[in-house]
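Chemist: got a sequence here, can you build the structure:
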Amino acid sequence: MHAAIELPSLRRQKILLILERDGKVMASELSQHFAVSEDTIRRDLAELDSAGLVQRVHGGALPRPKDTGKDFFTRVSETDEVKTRLAQLAAGYVKNGQIVMFDSGSTTLQIARSLPSDIAITAVTASPMIAITLAEYPGIKVILAGGQINPSTLAVSGHETLRLLQGIKADLLFTGVCAIHPEVGISSLHFDEVPVKLAMLDSAAHVVAVTTADKLGAVEPFVVAPCARIHTLITERTVASGNIEDYRELGIEVVQMTAVD
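Modeler: Coordinates of the predicted model:
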């Protein structure tokens, strides 16, 4: 009797190990693996989801992204060598004369800081902090979208924001990434970010996503768009969850940072 009581908790621990290894779990496969019914597995996944350990999706579960609990000012003020090097790689995609959109986020802010000092572009953003950073470049013309500021992201949203973004055809977009999964797509923690991100995606000829490895294979509550909307993905050499080839199979150019970049 004692072993039977312990079995569900042991099975759930093993499910978490499989999830960490594979980047996703499917109820049907777990049912066969543990020789229990799919209803039993669904109850396991529901318990793990309630505990904040997984993100349930149709047919299974995905990793839940780690939340550092840090506000935006804290994140952007910290020195992050990985983000700095990723941003430097991304900055190489910017060419003189382009119209470039900058989505909100600490990584896109770092890209703005990494541009060559003599670059001459028109920059469009919904982030006041990124706009201020770009305004320091003598050769950059900055267009800042108006709207209501979200205190969590320090970016604007609303009808005025969308109207401006929809009226611009950009050469390049650096899209912010809360989470990205090859099957689920790009997703966000903030509902009001979704239409803004979609408007930027629709307005750009080439979309570059720059992200640390911990956001790959992760899922947030609000889905923005399929991964196929991204043309170039810049990330770390080591992927925390899943297989980087899954993104290449979607037709995405994947650029991984190396030790000498």
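Chemist: switch to C-alpha atoms for all contacts and neighbour counts from now on
Modeler: Fine.
Chemist: quick one: stretch 42-50 to chain centroid distance?
Modeler: 25 Å (Cα atoms, centre = their mean, to the nearest Å).
Chemist: what's the answer for stretch 153-161, then?
Modeler: With Cα atoms, centre = their mean as the basis, stretch 153-161 stands 18 Å off its chain's centre.
Chemist: which residue is nearest the middle of the chain?
Modeler: By Cα atoms, centre = their mean, the mean C-alpha position of the chain lies nearest to V177, the distance being 2.3 Å.
Chemist: I'd say that residue and I186 touch.
Modeler: Yes: with contact taken as Cα atoms under 8 Å, V177 and I186 are classed as touching, separated by 7.0 Å.
Chemist: moving C-terminal from the longest helix anywhere in the chain, which element do we reach first?
Modeler: Here the longest helix in the chain is taken by residue count, with DSSP state H as the criterion, and it is helix 2-22. Of the helices and strands lying after helix 2-22 in sequence (DSSP states H and E), the nearest is strand 25-26.
Chemist: residues contacting that following strand, please?
Modeler: The contact list for strand 25-26 (Cα atoms under 8 Å, 6 or more residues apart in numbering) reads 15, 18-19, 59-62.
Chemist: next: stretch 106-122.
Modeler: So stretch 106-122 is contacted by 72, 75-76, 83-84, 87-88, 90-92, 94-100, 102, 129-130, 133-134, 137-143, 174-176, 210-211 (Cα under 8 Å, 6+ apart).
Chemist: name the helices or strands packed onto the longest helix of the chain?
Modeler: On a contact count with 3 or more Cα pairs under 8 Å, 6 or more residues apart in numbering; DSSP states H and E, helix 2-22 meets strand 25-26, helix 38-50, strand 60-63.
Chemist: which of those sits closest to L164?
Modeler: strand 60-63 (35.4 Å; Cα to Cα).
Chemist: look at K70 and say how many residues are nearby.
Modeler: If you count neighbours by other Cα atoms under 10 Å, K70 ends up with 10.
Chemist: in a helix, it, correct?
Modeler: No: in this structure, K70 is coil, not part of a helix, as judged by DSSP: H, G, I helix; E, B strand; the rest coil.
Chemist: second chain to compare with the first, below:
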Amino acid sequence: MSQTFRHPEILEIARTEGKVTVEDLACRFGVTVQTIRRDLTDLAEAGRLERVHGGAVMPSGVSNIGYEERRGLNEAAKQAMAQVCAQHIPDGASVFLNIGTSTEAVARALLAHRDLMVITNNMNVANILVANAECEIVVAGGVLRRSDGGLIGNLTTRVIEQFKFDYAVIGCSALDDEGDLLDFDVEEVHVSQSIIARARRTYLVADHSKFHRMAPARIASLGEVDMFFTDRPVPAPVAERLKEWDTVCRVCR
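Modeler: Here you go, the predicted structure:
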């Protein structure tokens, strides 16, 4: 396979997995590690990837990838995480689900729950849960972000401040080695911080692709989260920090 055909496939793997390694790509494509190193160098020089030790990651940026693309990434992993997360939410609870495709997966996993009150700033979550007649839905109104159905801004924050819910289920765009949850939209970050402040317990749902991404705005620390649902073991620096906190990490497959 020529590099013309390898490059798009390498980029797709990087988008899906969050990171690519030289050894894995050489095995996948049946070429030498030297060939893959040249491919990664070419893609890095073109600004498509960022080289790291042993491979490459998607470049740091200040804008998220599109909603439709995010929705299709790691679908099976999101479903597995959502099912386990939902098992830790009892019937009769009040729950906040924020913006994100992972929290939308949790909404689907809650369709069989009874006597829930779900507060959300995600129009997609509200539409999913309409199918659950046992669920009261409260939409935290605000400015509609048409790209993904999210509601953000001061009005959203003011609605959230009227509640104190049993559980908050949140997502993030990135998780760095210091254990910080990161996002791209500052207004969404302010809303997420309000959600955490009003929750008795906070659950983070984030797949492994978030381990190798960067975003400019900080939401919170993993130390402020009670349970973290993911699909692969966390990087070593994050694992070390988890030992210092009370955060429980569940690897769901």
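Chemist: fetch the TM-score of the aligned pair.
Modeler: Comparing the chains after superposition, counting by TM-score structural alignment, normalised by the length of structure 2, produces a TM-score of 0.71; 208 aligned residues with a Cα RMSD of 3.3 Å.
Chemist: follow-up on the earlier one: ok, the residue nearest to the centre of structure 1 to I99 of structure 1 distance?
Modeler: Relative to I99 of structure 1, V177 of structure 1 is positioned 20 Å away (criterion: Cα to Cα, to the nearest Å).
Chemist: show me where structure 1 has its helices.
Modeler: Taking DSSP H as the criterion, structure 1 carries its helices at 2-22, 27-34, 38-50, 72-77, 81-91, 106-113, 128-135, 159-166, 193-203, 245-248.
Chemist: how big is the angle separating the first one from helix 27-34?
Modeler: This means helix 2-22 of structure 1. If you take axes from the mean of the first three to the mean of the last three Cα atoms, to 10 degrees, helix 2-22 of structure 1 sits at 130 degrees to helix 27-34.
Chemist: touching helix 2-22 of structure 1 from outside, list them.
Modeler: With contacts defined as Cα under 8 Å, 6+ apart, helix 2-22 of structure 1 is touched by 24-25, 30, 34, 44-45, 48, 62-63, 241-242.
Chemist: closest one of the residues you listed to V223 of structure 1?
Modeler: For the contacts of helix 2-22 of structure 1, the closest approach to V223 of structure 1 (Cα to Cα) belongs to L62, at 13.8 Å.
Chemist: I'd assumed S147 was in contact with Y67 of structure 2.
Modeler: Yes: with the criterion set as Cα under 8 Å, Y67 of structure 2 and S147 qualify as a contacting pair; they are 6.6 Å apart.
Chemist: between those two, tell me which one has more neighbours.
Modeler: When Y67 of structure 2 and S147 are compared on other Cα under 10 Å, the one with more neighbours turns out to be Y67, at 13 against 9.
Chemist: any idea what F228 of structure 2 aligns with in structure 1?
Modeler: In structure 1, the residue paired with F228 of structure 2 is L233, using TM-score structural alignment.
Chemist: for burial, what's the neighbour tally of that match?
Modeler: The number of residues packed near L233 of structure 1 is 19, by other Cα under 10 Å.
Chemist: show me what contacts the equivalent of I180 of structure 1 over in structure 2?
Modeler: When structure 2 is aligned by TM-score structural alignment, the residue opposite I180 of structure 1 is L175. When contacts are counted by Cα under 8 Å, 6+ apart, L175 of structure 2 is found next to 181-182, 210-214.
Chemist: can you match those residues up with structure 1 and say which hold?
Modeler: Of those, the contacts whose aligned counterparts also meet in structure 1 (both residues aligned by TM-score structural alignment, their matches' Cα atoms under 8 Å) are 181-182, 210-214.
Chemist: closest one of these to E23 of structure 2?
Modeler: Distance to E23 of structure 2 across the kept ones among the contacts of L175 of structure 2 (Cα to Cα) is lowest for H212, with 17.5 Å.
Chemist: residue contacts, that closest one?
Modeler: H212 of structure 2 makes contacts with 18-19, 57-58, 174-176, as judged by Cα under 8 Å, 6+ apart.
Chemist: just to revisit the earlier point, now distance to C227 of structure 1 and neighbour count too, for the contacts of strand 25-26 of structure 1, in CSV please.
Modeler: CSV is the format used below for those (distance: Cα to Cα, whole Å; neighbours: other Cα atoms under 10 Å):
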residue, distance to C227 of structure 1, neighbour count
I15, 26, 21
I18, 24, 14
L19, 21, 19
G59, 20, 12
G60, 20, 19
A61, 18, 25
L62, 16, 27
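Chemist: these into JSON lines, with extra columns for distance to L164 of structure 1?
Modeler: Rendered in JSON lines, the data for the contacts of strand 25-26 of structure 1 read as follows (distance: Cα to Cα, whole Å):
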{"residue": "I15", "distance to L164 of structure 1": "46"}
{"residue": "I18", "distance to L164 of structure 1": "45"}
{"residue": "L19", "distance to L164 of structure 1": "42"}
{"residue": "G59", "distance to L164 of structure 1": "39"}
{"residue": "G60", "distance to L164 of structure 1": "39"}
{"residue": "A61", "distance to L164 of structure 1": "38"}
{"residue": "L62", "distance to L164 of structure 1": "35"}
